[in-house]
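In: Predicted model, plus sequence, below.
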Amino acid sequence: MEITKTIVFVLLCYVAVADAKVFGRCDLVRELKKYHFEQTFLRNWVCLIENESRSDTKKINPYPIVGGTHPSGYKSYGLFQINSKDYCRSGYNGGLCNVKCEDMLDDNIAKAAQCAQMIFKLHGFKVWYGWNRKCKSHQDKLPSISDCVMAFAG
């Protein structure tokens, strides 16, 4: 009986992981270009995404606040880690992006990209903790995308 439970648990974990889309860097750049992210900021977006969600469309994290605690119920969703405090609502359209947080977990990143671009227009990158910690002070060490851009040019 215990072996059966273990096998079922392992299979469920495998299905959950298999369902997640994790972008490779060049695929990520291609997606960002598809949704008209500005070339000037592509390396910053890649840095943000790699540090916020590890390029995983299904990533959900507790939404942190200054001081390292997590407010009850707030989470960050998807590739761009759009938070339920300000930009989306769980179970219904809402927040500044007027979207369901669950829509931020879709492998089709159209809604998430639109929301991320709106956030960027309002605040720049400064509202993303991963960008502040790993990208802001390291502009000379942002991820290289030159191989990706060259591959798309041909």
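Out: On my side now, so go ahead.
In: contacts, neighbours, all on C-alpha from now
Out: OK.
In: Would you mind finding the longest helix in the chain?
Out: helix 2-19 (DSSP state H).
In: Excluding sequence neighbours, find me the nearest residue to the residue nearest the centre of the chain.
Out: The chain has L79 as the residue nearest its centroid, 1.8 Å off, counting by Cα atoms, centre = their mean. Nearest non-adjacent residue to L79, counting by Cα to Cα, 6 or more residues apart in numbering: T57, 4.5 Å away.
In: Would you confirm that the one you found contacts L105?
Out: Yes: between T57 and L105 there is a contact at 5.2 Å, judged by Cα atoms under 8 Å.
In: Which residues are in contact with each of those two?
Out: 78-79 (Cα atoms under 8 Å, 6 or more residues apart in numbering).
In: Show me where this protein has its strands.
Out: Under the criterion DSSP state E, the chain contains strands at 60-62, 75-77, 82-83, 88-89, 99-100.
In: Out of those, which is closest to L48?
Out: strand 82-83 (11.9 Å; Cα to Cα).
In: now the closest one, how far from the centre of its chain.
Out: Chain-centre distance of strand 82-83: 9 Å, with Cα atoms, centre = their mean, to the nearest Å.
In: Which strands and helices lie in contact with that strand?
Out: On a contact count with 3 or more Cα pairs under 8 Å, 6 or more residues apart in numbering; DSSP states H and E, strand 82-83 meets strand 75-77, helix 110-123.
In: Okay, one more to line up with it:
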Amino acid sequence: MKPLIVVAIFMILSLSSIEAKVYGRCEFARELANLGVPRHQIPTWTCIAQRESNYDTAARNWGSGDHGILQISQLFWCNVDGGPGKGCNAQCSQFRNNNIVDDVRCAQKIFDEHTRISGDGFNAWTTYRFCRGDNNRYVAGCF
């Protein structure tokens, strides 16, 4: 019986890693551009992704309840209890797979909401304090 449990756990972990992806810096920046993110924002988003998750789509912060490459908060933006919900009408697990389209769309929604509230949408991410100013080094040689 124990070998079956070990095999089952291994298969679950293998499937999880197949669904996740660690982006390269330029690969992430180019994907943002392909998704229509304004070009002037891409360096800052790339900095935030590096600082939040090291470009890992499977990243999860158990302490804060943040999920995915851009660390979307389960407090306000996604639901961990099964169904879609909260601000981005999504399950948090959706932000931990290799498809970052929903992550980027939710991040843009968060950005817009925080722009309305504070004047700077990037303030929603605590790592933004490290990403203020010129972030062009994060996209150097990418385009």
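Out: Noted; the coordinates are in hand. Everything quoted here is computed from the prediction, not taken from an experiment.
In: re the thing from before, dump the strands of structure 1 to a markdown table, plus mean neighbour count and distance to H123 of structure 1.
Out: Listed next are the strands of structure 1 as a markdown table, based on neighbours: other Cα atoms under 10 Å; distance: least, Cα to Cα, whole Å:
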| stretch | mean neighbour count | distance to H123 of structure 1 |
| --- | --- | --- |
| strand 60-62 | 18 | 21 |
| strand 75-77 | 24 | 17 |
| strand 82-83 | 26 | 13 |
| strand 88-89 | 24 | 16 |
| strand 99-100 | 20 | 18 |
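In: Make JSON lines from the ones you listed and add distance to I109 of structure 1 to it.
Out: Below are those laid out as JSON lines (distance: least, Cα to Cα, whole Å):
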{"stretch": "strand 60-62", "distance to I109 of structure 1": "15"}
{"stretch": "strand 75-77", "distance to I109 of structure 1": "12"}
{"stretch": "strand 82-83", "distance to I109 of structure 1": "12"}
{"stretch": "strand 88-89", "distance to I109 of structure 1": "15"}
{"stretch": "strand 99-100", "distance to I109 of structure 1": "13"}
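In: Looking at those, which is nearest to C47 of structure 1?
Out: Using Cα to Cα, the nearest of these to C47 of structure 1 is strand 82-83, at 15.5 Å.
In: Structure 2: matching residues for that closest one?
Out: Counting by TM-score structural alignment, strand 82-83 of structure 1 lines up with residues 72-73 of structure 2.
In: same check, this time on stretch 21-35 of structure 1
Out: Under TM-score structural alignment, the match for stretch 21-35 of structure 1 is residues 21-35.
In: ok so, going back, looking at the strands of structure 1, which is nearest to T6 of structure 1?
Out: It's strand 60-62; of the strands of structure 1, that one is closest to T6 of structure 1 (Cα to Cα) at 24.7 Å.
In: neighbours around the counterpart of K126 of structure 1 in structure 2, how many?
Out: Alignment note (TM-score structural alignment): K126 of structure 1 maps to N123 of structure 2. Neighbour count for N123 of structure 2, taken as other Cα atoms under 10 Å: 17.
In: Over to Y87 of structure 1?
Out: 21.
In: Look up how far V127 of structure 1 lies from it.
Out: According to Cα to Cα, to the nearest Å, Y87 of structure 1 and V127 of structure 1 sit 11 Å apart.
In: likewise L12 of structure 1?
Out: Distance from L12 of structure 1 to V127 of structure 1, by Cα to Cα: 34 Å.
In: try G24 of structure 1
Out: 24 Å.
In: next one: D140 of structure 1
Out: D140 of structure 1 is 21 Å from V127 of structure 1, by Cα to Cα.
In: neighbour-wise, which of these two wins?
Out: Ranked by neighbour count (other Cα under 10 Å), D140 of structure 1 and V127 place V127 first, with 12 against 8.
In: And K75 of structure 1, how far from P143 of structure 1?
Out: Distance from K75 of structure 1 to P143 of structure 1, by Cα to Cα: 26 Å.
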